[in-house]
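> Quick one, fold the following:
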Amino acid sequence: MLQILLVEDDLKLAANLQKLLVMEGARVDPVGNVAELNEILVSAKSTYSLIILDRLLGRTDTKDLVPEIRKTWASVPILVLSTINTPMERSDLLNLGVDDYLGKPFLNQELIARVRALSRRAKRADESFRQVGNSILNFNRFTIQIENRGEVTLPQKEFLLLKQLTREVGRVWSREDLLASVWGNQISAESNVLEATITHLRRSLEACKSSLKLKNLRNVGYFIELMPSAASVRSDN
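Take a look at the predicted model:
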């Protein structure tokens, strides 16, 4: 399911867009002001497939917010909606790191086409990368990168364990699930290899300042919890 962060201060337009996107099968989190956006950035509790960003949010120029958004979601596609529909404006935003730009007013069909295209692009990227909180996992290199810092290479089993745990943040994975997904039939259920790898992975995440917290639910299993990141945005209000 698509998970979309919709940043739009026009309440009527936001409601219409949310209805349209839900009909497309998406889950939508609407945000109507900078304070709400700042709260989401600081908590970093959700991961998104797409961010739809209004060009002007109250008196705030959202062009200035893009770098801060990228600190939390470095690879999530951003689609900007704006009445400032000039070639220079589009060029500036694309160079800043925005993925697409749609001038207002627009047809619903065009918005949905852009959303689908960006989602396909993100899905292809997800085959090699996954961003969770402030951490980007590189499936090809077995590395984790934190907010544009250098990459940290994890041992293979630690990385595969983290990959499985981050498939659904907050979901509790049983010991049996994790053994099967990472080691297959190579390890007996009585082995303590999972617990040892969990300990090492937890230390690795703490050492590289990841916002991913590896936790356990006694007698049930293990899960990833997102801790608050340092990202924030400035409000002019």
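> Please make it C-alpha for all contacts and neighbour counts, starting now.
Noted.
> the helices in this protein, which residues?
11-23, 34-43, 66-72, 87-96, 108-126, 156-165, 175-183, 193-207 (DSSP state H).
> For the first one, name the packing helices and strands.
Spelled out, it's helix 11-23. strand 27-31 (3 or more CA pairs under 8 Å, 6 or more residues apart in numbering; DSSP states H and E).
> May I see the buried residues of the strand it packs on?
Within strand 27-31, the residues that count as buried by 16 or more other CA atoms under 10 Å are Arg27, Val28, Pro30, Val31.
> compare with the first, here's sequence two:
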Amino acid sequence: MSHITTDSVLIVEDEPKIARLVADYLEGSGYTTHHLDHGDTVLPWFESQEAPPELVLLDLMLPGTDGLTLCREIRQRWPRVAIIMLTARVEEVDRLLGLELGADDYICKPFSPREVVARARAVLRRSRAADADRHTGTDDLVLDDDGWCAMADGHDLALTAVEFQLLRVMMHSPGRIFSREQLMDHMYRDHRIVSERTVDSHVKKLRKKIADIWPDREIIRSVYGVGYKYQPEE
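Okay, the predicted model is just below:
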């Protein structure tokens, strides 16, 4: 197995000139890079590593498995890996920004390699800050992605897998309002058809479990006619 060092970046890009240029700039800034040019090789490559890379630069249009599918798979199986999508299709931008795909950021082609380095630094900084926040103690709400559990003031909320995923998605973007449809996409990876009332039911159960620990705090709020948001107290 190959060993992945700290600040390693996997570049998934089928245009060799672009990949080489980006790799040169990243390596010049102290990153270790690896390059793949076919979508079908990405998941097997991940599985062959002792540890995943810190960041994936993932082209949207790839031969074999496309970038959107890979983004979902990587986020589901390696949730702490940061992902920046590369795209030449401006019409995909709104979809890329949605957390239903799991991307942390996107860059439209053509782009400056210096911009890629700057975005990489920013995304990795946010990712590490989020990891630190998740493990700062037992006086707040802490998620353990590896164990799929949530702790409130040190008490296990005993969430189901669906409830954990629901909470995780909203905590990823405090203050952002998620529609029921967006939440459904996260809750059920097999894209099954469920009613919006099913989402409401899961949110209700999640809120009750949180209220059992924090009866005076409302951190998951309803936005009438729109959906739900995670709003931590200041």
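> for the helices of the first structure, which one sits closest to Leu56 of the first structure?
helix 34-43 (10.4 Å; CA to CA).
> what stretch of the second structure lies opposite that closest one in the alignment?
Mapped onto the second structure using TM-score structural alignment, helix 34-43 of the first structure covers residues 39-48.
> And the contacts of that stretch?
Applying CA atoms under 8 Å, 6 or more residues apart in numbering, the external contacts of stretch 39-48 of the second structure come out as 1-2, 12, 36, 52, 62-67, 70, 74.
> Could you find the counterpart of Ala82 of the second structure in the first structure?
Using TM-score structural alignment, Ala82 of the second structure sits opposite Pro77 in the first structure.
> What is the aligned counterpart of Asp7 of the second structure in the first structure?
In the first structure, Asp7 of the second structure lands on Leu2 (TM-score structural alignment).
> who are the neighbours in contact with that match?
Here Leu2 of the first structure is in contact with Gly25, Ala26, Arg27, Tyr48, Ser49, Leu50, Ser119 (CA under 8 Å, 6+ apart).
> if I look at the third one, how far off is Leu20 of the first structure?
For Arg27 of the first structure, the distance to Leu20 of the first structure under the criterion CA to CA, to the nearest Å works out to 11 Å.
> swap in the second one?
When distance is defined by CA to CA, Ala26 of the first structure is 9 Å away from Leu20 of the first structure.
> most centrally placed residue in the first structure?
The centroid of the first structure falls nearest to Thr47 when counting by CA atoms, centre = their mean (3.4 Å).
> and the match of helix 34-43 of the first structure, which residues are buried?
Going by neighbour count (16+ other CA under 10 Å), the buried part of stretch 39-48 of the second structure is Gly39, Val42, Phe46.
> How many neighbouring residues does Ser82 of the first structure have?
19 (other CA atoms under 10 Å).
> That one contacts Asp61, doesn't it?
No. Look at Ser82 of the first structure against Asp61 with CA atoms under 8 Å: they stay out of range, at 11.0 Å.
> Overlap in contacts, these two.
Arg55.
> And the strands in the second structure, which stretches?
With DSSP state E as the criterion, the second structure has strands at 8-12, 32-36, 55-59, 82-87, 105-108, 141-144, 149-152, 155-156, 178-179, 220-223, 227-230.
> need these in a markdown table with distance to Asp131 of the second structure, can you?
Below are the strands of the second structure laid out as a markdown table (distance: least, CA to CA, whole Å):
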| stretch | distance to Asp131 of the second structure |
| --- | --- |
| strand 8-12 | 17 |
| strand 32-36 | 21 |
| strand 55-59 | 14 |
| strand 82-87 | 11 |
| strand 105-108 | 17 |
| strand 141-144 | 9 |
| strand 149-152 | 14 |
| strand 155-156 | 19 |
| strand 178-179 | 22 |
| strand 220-223 | 21 |
| strand 227-230 | 18 |
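> any idea which of the ones you listed is most buried?
With neighbours defined as mean count of other CA atoms under 10 Å, the strands of the second structure peak in mean count at strand 55-59, which reaches a mean of 25.
> After superposing, tell me the mean distance of it to the first structure.
Aligned to the first structure and superposed, strand 55-59 of the second structure gives a mean residue distance of 0.7 Å (mean CA distance after the TM-score superposition for the first structure).
> Pull the residues that contact that strand.
By CA under 8 Å, 6+ apart, strand 55-59 of the second structure touches 7-14, 67, 71, 81-87, 120, 124.
> Check stretch 152-167 of the first structure too.
The contact list for stretch 152-167 of the first structure (CA under 8 Å, 6+ apart) reads 132, 137, 141-145, 171, 173, 178, 181-182, 197-198, 200-201, 204, 208, 222-224.
> Buried ones among the residues you listed?
For the contacts of stretch 152-167 of the first structure, a burial check counting by 16+ other CA under 10 Å picks out 132, 137, 142-145, 173, 178, 182, 197-198, 201, 204, 208, 222-224.
> Counterpart of Glu196 of the second structure over in the first structure?
So, by TM-score structural alignment, Glu196 of the second structure is left unmatched.
> Contacts only, for Glu196 of the second structure.
Taking CA under 8 Å, 6+ apart, we find Glu196 of the second structure in contact with Arg180, Glu181.
> One more: Leu57 of the first structure?
Residues near Leu57 of the first structure by CA under 8 Å, 6+ apart: Glu8, Asp9, Gly32, Asn33, Val34.
> Aligned counterpart of it in the second structure, please.
Aligning on TM-score structural alignment places Leu57 of the first structure opposite Leu62 in the second structure.
> if we can go back for a sec, let's have the contacts of stretch 39-48 of the second structure in JSON lines, adding distance to Asp94 of the second structure.
Output for those, formatted as JSON lines (distance: CA to CA, whole Å):
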{"residue": "Met1", "distance to Asp94 of the second structure": "37"}
{"residue": "Ser2", "distance to Asp94 of the second structure": "36"}
{"residue": "Val12", "distance to Asp94 of the second structure": "21"}
{"residue": "Leu36", "distance to Asp94 of the second structure": "26"}
{"residue": "Pro52", "distance to Asp94 of the second structure": "27"}
{"residue": "Leu62", "distance to Asp94 of the second structure": "19"}
{"residue": "Pro63", "distance to Asp94 of the second structure": "23"}
{"residue": "Gly64", "distance to Asp94 of the second structure": "23"}
{"residue": "Thr65", "distance to Asp94 of the second structure": "21"}
{"residue": "Asp66", "distance to Asp94 of the second structure": "17"}
{"residue": "Gly67", "distance to Asp94 of the second structure": "15"}
{"residue": "Leu70", "distance to Asp94 of the second structure": "18"}
{"residue": "Ile74", "distance to Asp94 of the second structure": "20"}
